[in-house]
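Student: next comes the sequence, and after it the predicted model I'd like to discuss.
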Amino acid sequence: MSLLEYFYDTLTDHFTTPATVADAPHIYEMSMAAEAIRTISAMPGQKLTADCRVYIGGRRASPFEGKRFIDLIAKYRDLSCVPWHDLTKGAPFLIFVNKASLFSEAMDIATRGMLGKFCDQFEPEGVSIEHHVIIGQYAETDFGVHVDDPADRVFHFNLGPVGKEMILWPREPFIERYGTNPTRPLGETDLEGSARYEMPVGSCFFLPADYYHVGRSPEGVSVVVAIALSRQSSEEQLAAVHREIKNAIAPIEDLTPYWTNFRRAPTEAQQKNICAAFARHDYAGWLQHARARARSNGWISEVRPLGAPDIPPGEFDLTISAEAPPQVVSAGHVLHVYARGQHIALTDEGAISWTRSLLAGDPVRLSQEEVLAGIEKRNAQMLVAAWFLATGGATADPASVLETAQ
């Protein structure tokens, strides 16, 4: 039984009430949070990415100040070596990273191993998984007493080095007491009716959606990896469809001339293309694309950047990944393929036939020399093979010595 299955009651289709599991089985490590910090520090520019927020002394740092703070932390070998008190001059602080697996490949791999097939039961709408890293020492988080989105269920893994705690209030009584917009500082909140949950090092705390809550780490710096598991509500699905349409339409018009000519307008041909693009993007059709993209990435909302393909030397068998099987959407003469959240649209008939055979489970014998030569010549099938290897949608398994000899 996975940790998520432990908290989920399949008889009632409901997650359990708030609970802490000591020594929770998971494979998150402090090094993953450190990797995220180093990756954010290495990003170009002097401004902090919008996915990372820094609060020092109860004040949110500017993007420039926040980036300098992250850069200082990244200089240390690991987070246990950071002189937090010196860097903050003893002030409370909080670092909150959204979409954290974009900045830590090890974290992404760990989550996929923990999830297994748990999320498949929520088809066809599906779920989304988002990672957060929370680092700091604070009497209360800078978000105050608040409630999460009703579709969210959040799992907090405390990696240490000290314990922290969560204080919870049931949602309905809290709203009755403080009104429809009750988010407030802890000091202005009555503790009557609340419950305190300890989060010792190595534990997992499960936070349901219908509780107002505030986190505390007053005894020292704690490092937490939090996993937000969310149902795909109609609003979330609509947002996903909008992202798909934006991805499809964005390349049609070059916006560069607007820098110098505000009256500039698309050419007649461009305008026809834009109108045609809007006309063909029916929401029901693009919902299939949004779901295929999410499903191909194991329902993890963070889509990691596409790197260079790892093409092994010699011969190998290209085989579709069983861990993250690609998804397909057919639209007329175009075959849309999604793997690990990445997308490719195939129009070449030979490449489509070749891809369908591969997706059907038929391994393809290739060699490094063949793939590299095909890429150089822009061969459609070899470009698709390289794309599958780059996304992780397919693996390069060593060719059998006996078969190779034959």
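Tutor: Done, it's in.
Student: C-alpha from now on. contacts and neighbour counts both.
Tutor: Will do.
Student: let me see the ranges of the helices in the stretch 151-300 of the chain.
Tutor: Along the stretch 151-300 of the chain, the segments classed as helices by DSSP state H, counting those that start in this stretch run 171-178, 234-249, 268-280, 283-296.
Student: got a list of contacts for the longest one?
Tutor: With contacts defined as Cα atoms under 8 Å, 6 or more residues apart in numbering, helix 234-249 is touched by 125, 274, 277-278, 281, 283, 286-287, 289-290.
Student: who wins on neighbours among these?
Tutor: The most crowded member of the contacts of helix 234-249, judged by other Cα atoms under 10 Å, is residue 289 (24 neighbours).
Student: ok, back up a step: can the contacts of helix 234-249 go into CSV with extra columns for distance to residue 234?
Tutor: Output for these, formatted as CSV (distance: Cα to Cα, whole Å):
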residue, distance to residue 234
125, 9
274, 26
277, 23
278, 21
281, 18
283, 12
286, 14
287, 11
289, 15
290, 12
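Student: from those, pick the one nearest residue 382.
Tutor: residue 289 (24.1 Å; Cα to Cα).
Student: and that closest one, what does it touch?
Tutor: Here residue 289 is in contact with 241, 244, 329 (Cα under 8 Å, 6+ apart).
Student: also this one, for the comparison:
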Amino acid sequence: MSRPVFAAQGAERSTAEVTLFMGDYGYTPFGIHLDDPFTSVVHCHFGPAVKTMTLFNIEEFHRLNGKSKNCFEPSLLIPFGKTYAIRPGDIFLLPPHYYHVGHTDGFSIGIAVAISKYPEASTTQRLLQHAIADSDLSGGIAQVIERAEKDGLSFASWLRAAHRKHLAQAESRGRLRYSPRLGYRQNAISKDALWLPDPDFPITCSEHAGHLSLFARGHQIRMKKSPVIYKLLEKCRQSPASINDLHRIFEKNVFIRD
């Protein structure tokens, strides 16, 4: 659903986030709040109860609530906002730049799809934050400078490499804002079970001097460059494969634990 939107606004600057709302929770737990200014949210409501969404423009909200950016007693301000009823089957587009709070009196289920488009400057700032965890930039300032000069690492070359990793990671998780944290029970999966490539979440690769950064659903594995790794990556990307299939690529050099 989000691919055409990403293509129109620029995939490199875009993310999506999907949130499930389920229960008879009364007001949204976040209280009256404001989303980031680069995000629009589409609410798909399934019912059975009606859900309401109350909006406040920024100036009116702060006139009523002071400087605080949240109000956890929404009932005090609801009469001053504009309330919309979202019935089962409705789709509600929540624009940015409005304080808002949802409410349901009965059990209801809804899905919110948040689409963000960040300015180029914001994307660059996020890239620069990767320097904090980069092993090439760890240690004292003298060590970092000496290592960079020895390896011929310039700021421009580091930024290009960080940009490649950013693009590979974003593509591998389907441009979702966050990487999924769902695990699996290792012993419950047969070594002959086929793993199917998912075109929406491809395994991606970012190449660097001496190593590869592989990404699966946003999670990174760093590996040394090797012909075997390239064969393994090609197999995983192009066709269904079992653990035993992948083991054969390693030519018995890797032991499979029972």
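Tutor: Received, thanks. Since the model is a prediction, treat every value here as computed from it, not as a measurement.
Student: in a markdown table: the contacts of residue 289 of the first structure, plus neighbour count and distance to residue 315 of the first structure.
Tutor: Below are these laid out as a markdown table (neighbours: other Cα atoms under 10 Å; distance: Cα to Cα, whole Å):
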| residue | neighbour count | distance to residue 315 of the first structure |
| --- | --- | --- |
| 241 | 23 | 40 |
| 244 | 19 | 37 |
| 329 | 17 | 31 |
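Student: so which of those residues persist in the second structure?
Tutor: Retained in the second structure: residue 329, out of the contacts of residue 289 of the first structure (criterion both residues aligned by TM-score structural alignment, their matches' Cα atoms under 8 Å).
Student: closest to residue 307 of the first structure out of the contacts of residue 289 of the first structure?
Tutor: The closest of those, once distances to residue 307 of the first structure are taken by Cα to Cα, is residue 244, at 21.3 Å.
Student: which parts of stretch 215-235 of the second structure are buried?
Tutor: Residues of stretch 215-235 of the second structure classed as buried under the neighbour-count rule (16 or more other Cα atoms under 10 Å) are 215-218, 220, 232-233, 235.
Student: save the residues you listed as TSV, and put in distance to residue 243 of the second structure and secondary structure too.
Tutor: Listed next are those as TSV, based on distance: Cα to Cα, whole Å; DSSP: H, G, I helix; E, B strand; the rest coil:
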residue	distance to residue 243 of the second structure	secondary structure
215	18	strand
216	16	strand
217	19	coil
218	21	coil
220	20	strand
232	11	helix
233	13	helix
235	11	helix
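Student: excluding sequence neighbours, find me the nearest residue to residue 334 of the first structure.
Tutor: Spatially, and ignoring its direct neighbours in sequence, residue 334 of the first structure is nearest to residue 347 (5.0 Å; Cα to Cα, 6 or more residues apart in numbering).
Student: which residue in the second structure aligns with the one you found?
Tutor: Using TM-score structural alignment, the equivalent of residue 347 of the first structure in the second structure is residue 224.
Student: its match touches residue 208, doesn't it?
Tutor: No. Counting by Cα atoms under 8 Å, residue 224 of the second structure stays clear of residue 208, with 9.6 Å between them.
Student: which residues touch the closest residue to residue 231 of the first structure other than its chain neighbours?
Tutor: Counting by Cα to Cα, 6+ apart, residue 231 of the first structure lies nearest to residue 127, which is 4.4 Å off, once chain neighbours are set aside. Contact partners of residue 127 of the first structure, counting by Cα under 8 Å, 6+ apart, are 119, 229-232, 299.
Student: quick one: residue 186 of the second structure from residue 17 of the second structure, how far?
Tutor: Distance, residue 186 of the second structure to residue 17 of the second structure, by Cα to Cα, to the nearest Å: 28 Å.
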